[in-house]
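Colleague: dropping the sequence and predicted coords here.
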Amino acid sequence: MKILHLDSSIQAEQSVTRRLSAAIVERLRKVSPQAVVTYRDLAADPLPELSPEQLRTPSTARESALDELLDADTIVIGAPMYNFTIPSQLKAWLDAVVIAGRTFRYSEAGVEGLLGDKRVIIASSRGGVYSPGGAMAAFDHQEAYLRNILGFVGVRDVEVIRAEGVRMGEDAAHRAITDAMASVGQLRSVA
């Protein structure tokens, strides 16, 4: 198994998603010891934003990001919620890898995603509570966006491990992180 591990938080060692994504990768390596991991820190080494020049002549960094994605069996994405959506660094990565003819294609039947055999595990953190059915659910442009864009490129196997309410007091943060870590411990292997 080949794992692509992406972190996008700008919070460094205070990041909940970095802790969760590292625990996810550790769990996957435990259940699949032969796994090979490629790590990309999108905050420390961001990809260039999409521009007309990038469309004409993709950068080596964008090509490398696409190659890593195409080569991976499982993608672990550390994705904190920033202003109800994803970090701009993660958006730049998505812009680099969502490419017609490579990760999706247009046909007479419409759009067809080309990454259907991939598994994605999202390590999500949110300061508040934005779960489906909750009072703030309409503000979730983070997980909903990730599920939609991943579905667009054909990924159907998407799991979310969420730490929610991490800025709602020390007890709430502790519970959220403890519950998320318990979910990490239940992850299955893909072999």
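Modeller: On my side now, so go ahead.
Colleague: for the rest of this, base every contact and every neighbour count on C-alpha atoms.
Modeller: Will do.
Colleague: for burial, what's the neighbour tally of F104?
Modeller: Using other C-alpha atoms under 10 Å, F104 has 18 other residues around it.
Colleague: look up how far R147 lies from it.
Modeller: According to C-alpha to C-alpha, to the nearest Å, F104 and R147 sit 15 Å apart.
Colleague: list the contacts for the most centrally placed residue in the chain?
Modeller: Taking C-alpha atoms, centre = their mean, the centroid of the chain lies closest to I77, which sits 2.7 Å from it. By C-alpha atoms under 8 Å, 6 or more residues apart in numbering, the contact list for I77 reads 5-8, 21, 120-123.
Colleague: use this one as the comparison:
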Amino acid sequence: MSKTLLHLDSSILGDHSVSRQVSAAIVARLTAADPSLAVVYRDLAADPLPHATPASMPADHPLSGGKGDAASQQALDEFLAADIVVVGAPMYNFSVPTQLRAWIDRILVPGKTFAYGAGGAVEGLAKGKRVIVALARGGSYADPSFAAVAEHAETYLRWVFGFIGIEPEFIIAEGIAAGRREAALEAALKDAAALKAA
């Protein structure tokens, strides 16, 4: 049975986006290695999910009262069905785009992707999925003290996916707005081409 790859982009910059170019290169690498991969694509900037309200949650979310929003339920179902998830994630104002955050609000669902056990311990229910993030940052975060206070994209995504049982992989292009765009993109594309197969 063929595996499913869910490809998400969230940059608002269209063809000028570094994260979109890198996420596309990741998908190209994985599908070249396994042509049987079924790819589902979602452009979160072109077709955004609304900000979270109880009525806009998936029907599977307790807040929805069992009603929920069809598009939100589809987003959750796509994630649950995927074996591999590739996320194009630019850093905007030190965090992830609101479009990506809205999608994350749809996949963090009690009883579906995480559960609280005895004593309040969290169990991630999405174990076994492979998540690869193409992260683009305008500045450089090599200084750990600066990164600790200013970097809220990679750290956030590591935590979010870890919360539901997944250890994400990252391919990072940084310094894009600081005169390193071409070098950063070239290095990230090289990393994408060297990615291990699915």
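Modeller: Received it, and whenever you're ready, just let me know what you need. Worth saying up front: this structure is predicted, and the values here are computed from it rather than measured.
Colleague: tell me which residue of the second structure lines up with the residue nearest to the centre of the first structure.
Modeller: Aligned counterpart of I77 of the first structure in the second structure: V87 (TM-score structural alignment).
Colleague: circling back to that earlier point, helix, strand or coil: sort out the residue nearest to the centre of the first structure for me.
Modeller: strand (DSSP: H, G, I helix; E, B strand; the rest coil).
Colleague: how about the helices in the second structure?
Modeller: In the second structure, the helices defined using DSSP state H lie at 18-33, 70-81, 98-107, 144-150, 154-163, 181-193.
Colleague: give me the stretch of the first structure that the fifth one matches.
Modeller: Matched against the first structure by TM-score structural alignment, helix 154-163 of the second structure falls on residues 143-152.
Colleague: once aligned to the second structure, how far is the matching stretch on average?
Modeller: Compared with the second structure after fitting, stretch 143-152 of the first structure deviates on average by 0.3 Å (mean C-alpha distance after the TM-score superposition for the first structure).
Colleague: give me the contacts around that stretch.
Modeller: By C-alpha under 8 Å, 6+ apart, stretch 143-152 of the first structure touches 85, 104, 111-113, 124, 156, 158.
Colleague: list the buried residues in that stretch.
Modeller: Under the neighbour-count criterion of 16 or more other C-alpha atoms under 10 Å, stretch 143-152 of the first structure has 143, 146-147, 150-152 buried.
Colleague: just stretch 107-120 of the second structure next, same as before
Modeller: Buried residues in stretch 107-120 of the second structure (16+ other C-alpha under 10 Å): 107-109, 112-115.
Colleague: can you check stretch 175-184 of the first structure too?
Modeller: For stretch 175-184 of the first structure, by 16+ other C-alpha under 10 Å, it's 176-177, 180-181, 184.
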